[in-house]
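Peer 1: Starting from these lines, generate the structure:
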Amino acid sequence: MNGVELFLLGRTLMKIGEQAMPEPESGSRGSVRSVLVTLGDIVANPGTTVGEIAARTGLPQSQVSTAVARLTEAGSVDTAPDPADRRRRLVHPAATPSARVAEVRAATIDDALAAALAAPDGSAPDPAVLDAVTAALATLARHLAPGAVARPR
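Peer 2: Alright, predicted model coming up:
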């Protein structure tokens, strides 16, 4: 496998992950990726600003601001004034997970993964293949969890 293949596999896995997430009550999924990238950065760097998140993630500041607003509304993060500069707000993971966070964490990838592995005629995937891919994903998750690998360049 080369870097391009790994990158494309990562995009495929992201799409399966997005499909596995329960619909929000509003019915609008919006940009799930930018919200998840933003949340991942906030968890890794609590007490950060929108500008710092944008610089680390490469997302436009407007997308990060929108994601932080959505995450705040969902109860995933809290914001507070920066004591060093009251014009800025610091973003932290919420101390207590909201009902939406609990719902997303409880959702499994089973149906989305089965759909991705379905035969070309739409029939269910081979159970052995489904089990093997599920086991491979569990292994990757153990070894490549966020923060387990040195920061990419």
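
Peer 1: When you work out contacts or count neighbours from here on, use the C-alpha atoms and nothing else.
Peer 2: Fine.

Peer 1: got a list of contacts for stretch 69-81?
Peer 2: Applying C-alpha atoms under 8 Å, 6 or more residues apart in numbering, the external contacts of stretch 69-81 come out as 35, 39, 68, 87-94, 97-98, 100-101.

Peer 1: Let's see which of the residues you listed end up in strands.
Peer 2: When the contacts of stretch 69-81 are checked against strands (DSSP state E), the matches are R87, R88, R89, L90, V91, H92, P93.

Peer 1: Of all the residues in stretch 131-149, which ones are buried?
Peer 2: T134 (16 or more other C-alpha atoms under 10 Å).

Peer 1: Would you mind listing the outside residues contacting that stretch?
Peer 2: Contact partners of stretch 131-149, identified using C-alpha under 8 Å, 6+ apart, comprise G40, A44.

Peer 1: cool, stretch 6-20 as well?
Peer 2: By C-alpha under 8 Å, 6+ apart, stretch 6-20 touches V32, R33, A107, T108, I109, D110, D111, A112, L113, A116.

Peer 1: for comparison, sequence B:
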Amino acid sequence: MDGRRLHRLGRHLIELARQLSLESGVERPPEGEIAVLTDVLDNPGSSVREITQRTGFSQPHISECITRLVEDAMLATDVDPRDRRRTLVYPTDALFRAIARRTTPHLDDTLTTALGDPAKAQRARELLTELADLLLPDQ
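Peer 2: Presented below is the predicted three-dimensional model:
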């Protein structure tokens, strides 16, 4: 696979993910919250400052998002035992359950629509799961 094809595949997967979230019927969170959730899922135990640096949003905006997401039980915070001035942010089991609820039943439908064949959709789901297991950090 060359870089151009990989880029096209990535764009197509992003479009499928967008369709999946639209089909779920659940209102999409604001972009800042999505950025925070994504960053915390990829980097559990990060400080607010680290999340701010990676996402590019302002520190007050990140702090507000984290506060809302903690209130919604999607994230949890803890004081860094090595530096009590730092707050560390973690995903919660409630977040993982929400992700599973939102994606599992609709992914098959989205893939079947995109591929036109339930058997191909099932195979694509298996391949995507294997790819995610290989490329994404262990959660």
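
Peer 1: Pick out the residue closest to the middle of structure 2.
Peer 2: When C-alpha atoms, centre = their mean is applied to structure 2, the residue found nearest the centroid is T38 (4.1 Å).

Peer 1: Can you tell me the element that residue falls in?
Peer 2: helix 31-42 (DSSP states H and E).

Peer 1: go on, G17 of structure 1?
Peer 2: Per DSSP H and E, G17 of structure 1 falls inside helix 3-20.

Peer 1: roughly how far out does that helix sit from the chain middle?
Peer 2: Relative to its parent chain, helix 3-20 of structure 1 has a centroid offset of 12 Å by C-alpha atoms, centre = their mean, to the nearest Å.

Peer 1: Then stretch 34-45 of structure 2?
Peer 2: 7 Å.

Peer 1: Stretch 127-138 of structure 2 too?
Peer 2: From the chain centre to the centre of stretch 127-138 of structure 2 is a distance of 14 Å (C-alpha atoms, centre = their mean).

Peer 1: closest to G27 of structure 1 among the contacts of stretch 69-81 of structure 1?
Peer 2: R100 (13.0 Å; C-alpha to C-alpha).

Peer 1: Now do the same contact list for that closest one.
Peer 2: P24, A74, G75.

Peer 1: Can you select the buried ones among these for me in ChimeraX?
Peer 2: Per 16+ other C-alpha under 10 Å, the buried members of those correspond to this ChimeraX selection:
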select :74,75
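
Peer 1: Closest to P46 of structure 1 out of the contacts of R100 of structure 1?
Peer 2: Using C-alpha to C-alpha, the contacts of R100 of structure 1 come closest to P46 of structure 1 at G75, 15.2 Å.

Peer 1: how about that closest one, what's its partner in structure 2?
Peer 2: Here G75 of structure 1 is matched to A73 in structure 2, going by TM-score structural alignment.

Peer 1: and that match, that's in a strand?
Peer 2: No: assessed with DSSP: H, G, I helix; E, B strand; the rest coil, A73 of structure 2 is coil; it does not lie in a strand.
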